[in-house]
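Undergrad: This is the structure alone, sequence omitted:
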């Protein structure tokens, strides 16, 4: 892939100084918010599996057995996809230093399989270091969340001058980012809004900055563009 195939990235803004009262990304409060976010992601499919099992055990609901089995199967797939995605996106797969972009595509697609928007993966087959892998997966999930009414999120990446540039363009009706996500992407503290969306954005900002890279975002009508670079 050449530079001409990658859209111009939003200009990264200077790093925002930590706001007064900002949560330390190394501290227990941040860890608690991150754990709560992951539990929120997992509880929905896990609860659906339990509901399906309850239907199977209910003598009065035997006519719904097929629906119950379908619910269990789809929810189990969603839970497995989220667990595999999270293991890499949030760093549990710490022993691996490099990741195959084709495997990362499968992990990202596992998230998009359970939401309205679709994904276009335009990153060539290559080995990606740990910061790049974590960044691209988190960007993919944030790009999906930017399209609540559906649309297309296109992810591109290119290595140039010792840097790996990642861009994600989310196009669709009512494309938007929550204010707390924008704050997290800038490295700002959560002052209002939901902690779950903020903590992922703050985590992405922290990991990119820790790797020596930069991140930027642009929001326009029916379009959200994310970009970052990290050392290749």
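TA: In hand now; what should we look at? The shown structure was predicted, so the numbers you read here are calculated from the model rather than taken from an experiment. Residues are numbered from 1 along each chain as shown.
Undergrad: Please count neighbours and contacts with C-alpha atoms only from this point.
TA: Will do.
Undergrad: what about the top helix by length along the chain, distance to the chain center?
TA: Of all the segments assigned as helix in the chain under DSSP state H, the longest by residue count is helix 28-57. When C-alpha coordinates are averaged (Cα atoms, centre = their mean, to the nearest Å), helix 28-57 and its chain have centres 17 Å apart.
Undergrad: for the protein, what spans make up the helices?
TA: Listed from the start of the chain, the chain has helices (DSSP H) covering 28-57, 65-89, 101-112, 130-145, 179-185, 195-210.
Undergrad: Pull out the buried residues from the first one.
TA: So the one you mean is helix 28-57. With burial defined by 16 or more other Cα atoms under 10 Å, the residues of helix 28-57 counted as buried are 30, 33-34, 37-38, 41-42, 45, 48-49, 52-53, 55-56.
Undergrad: which one among these gets closest to residue 65?
TA: Nearest to residue 65 among the buried residues of helix 28-57 is residue 56, at 5.8 Å by Cα to Cα.
Undergrad: who's in contact with that closest one?
TA: 62, 64, 65, 68, 69 (Cα atoms under 8 Å, 6 or more residues apart in numbering).
Undergrad: and here's the other structure:
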């Protein structure tokens, strides 16, 4: 990937982050304005409760994006699975219409695998527009980390350009804030000699990854 493509990808990821943060941060701003004008104790208590909820959502999203998009310098080469697990559970809780099941075989995952896991989860959650079930599994086998995320529900909303970004067939002109995260994890998988795949059915979306691990990251 050349410098121009790197800049475009970084810009699109920033756009996605800003888009997702606009709603909870805007709610904080509106809540503070209401609090400044409101004098009724009961109404002020309601506003404070809404502010607490918005602050919680904002914090959860920032923690998610730090690990899903950023360098996550506070972590080593391997990350405890409890970290991405907590971040995904927070997103699902905020959604309120999704049940979550886990099948994580190892206590830690390499940082690229964590990024793939988190971004797969975000894609799957976005696809469950009417709620449903989210199944997430990951295990190391034969020198590679295998990840599967399955979203099942009454309606699956999935943009095929995201699928093309995952499998590497996306045209450069289709790189947008919507496809940038999928393109980023495709690059991560390719750099390790692995790959991503997806299958969309009428009531389910399955995302899969095989990520070979460097010798120093195995064990």
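TA: Thanks, I have the structure now. Source: prediction; values computed, not measured.
Undergrad: what's the TM-score here?
TA: Overall, the chain-to-chain superposition scores 0.87 on the TM-score scale (TM-score structural alignment, normalised by the length of the second structure); 210 aligned residues with a Cα RMSD of 2.2 Å.
Undergrad: re earlier: mind checking the helices of the first structure for the one nearest to residue 155 of the first structure?
TA: helix 130-145 (7.2 Å).
Undergrad: residue range for the closest one in the second structure?
TA: Structural correspondence for helix 130-145 of the first structure: residues 111-126 of the second structure, per TM-score structural alignment.
Undergrad: quick one, what contacts residue 207 of the first structure?
TA: The contact partners of residue 207 of the first structure, by Cα under 8 Å, 6+ apart, come to 131, 135.
Undergrad: Aligned against the second structure, show me the partner of it.
TA: In the superposition onto the second structure, residue 207 of the first structure corresponds to residue 188 when matched by TM-score structural alignment.
Undergrad: distance of whatever residue of the second structure lines up with residue 37 of the first structure from residue 179 of the second structure?
TA: In the second structure, the position corresponding to residue 37 of the first structure is occupied by residue 16, as judged by TM-score structural alignment. In this structure, residue 16 of the second structure and residue 179 of the second structure are separated by 9 Å, where distance is defined by Cα to Cα, to the nearest Å.
Undergrad: Name the residues of the match of helix 130-145 of the first structure that are buried.
TA: 111-126.
Undergrad: Output the helices of the first structure in JSON lines; the columns should cover distance to residue 22 of the first structure.
TA: Written out in JSON lines, the entries for the helices of the first structure read as follows (distance: least, Cα to Cα, whole Å):
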{"stretch": "helix 28-57", "distance to residue 22 of the first structure": "10"}
{"stretch": "helix 65-89", "distance to residue 22 of the first structure": "23"}
{"stretch": "helix 101-112", "distance to residue 22 of the first structure": "30"}
{"stretch": "helix 130-145", "distance to residue 22 of the first structure": "21"}
{"stretch": "helix 179-185", "distance to residue 22 of the first structure": "11"}
{"stretch": "helix 195-210", "distance to residue 22 of the first structure": "11"}
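Undergrad: of those, which approaches residue 168 of the first structure most closely?
TA: For those, proximity to residue 168 of the first structure was assessed by Cα to Cα; helix 130-145 is nearest, at 6.6 Å.
Undergrad: Please tell me how far the closest one is from the chain's geometric centre.
TA: Using Cα atoms, centre = their mean, the distance between the centre of helix 130-145 of the first structure and that of its chain works out at 5 Å.
Undergrad: Tell me who's in contact with the spatially most central residue of the first structure.
TA: For the first structure, residue 141 is the residue whose C-alpha lies nearest the centre (Cα atoms, centre = their mean; 2.5 Å). Contacts for residue 141 of the first structure (Cα under 8 Å, 6+ apart) come out as 108, 111, 112.
Undergrad: Same check on residue 73 of the first structure?
TA: If a contact means Cα under 8 Å, 6+ apart, then residue 73 of the first structure has residue 49 as its contacts.
Undergrad: of all the buried residues of stretch 111-126 of the second structure, which two lie farthest apart?
TA: Counting by Cα to Cα, the most remote pair of those is 111 and 126, 22.8 Å apart.
Undergrad: The residue nearest to residue 108 of the second structure when sequence neighbours are not counted - how many residues pack around it?
TA: Beyond its immediate neighbours in the sequence, the residue positioned closest to residue 108 of the second structure (Cα to Cα, 6 or more residues apart in numbering) is residue 80, lying 4.3 Å away. Residue 80 of the second structure is flanked by 16 other residues according to other Cα atoms under 10 Å.
Undergrad: Residue 80 of the second structure pairs with which position in the first structure?
TA: With the correspondence set by TM-score structural alignment, residue 80 of the second structure lines up against residue 100 in the first structure.
Undergrad: Assess the claim that that match and residue 123 are in contact.
TA: No - Residue 100 of the first structure is not in contact with residue 123 according to Cα atoms under 8 Å; the separation is 10.8 Å.
Undergrad: Tell me how many other residues surround residue 96 of the first structure.
TA: Using other Cα under 10 Å, the number of residues around residue 96 of the first structure comes to 11.
Undergrad: what sits against it?
TA: For residue 96 of the first structure, the contact set (Cα under 8 Å, 6+ apart) comprises residue 130.
Undergrad: quick one: it from residue 151 of the first structure, how far?
TA: From residue 96 of the first structure to residue 151 of the first structure the distance is 33 Å (Cα to Cα).
Undergrad: repeat for residue 159 of the first structure
TA: Distance, residue 159 of the first structure to residue 151 of the first structure, by Cα to Cα: 27 Å.
Undergrad: So for those two, which sits in the more crowded spot?
TA: Comparing residue 159 of the first structure with residue 151 by other Cα under 10 Å, the one with more neighbours is residue 151, at 21 against 17.
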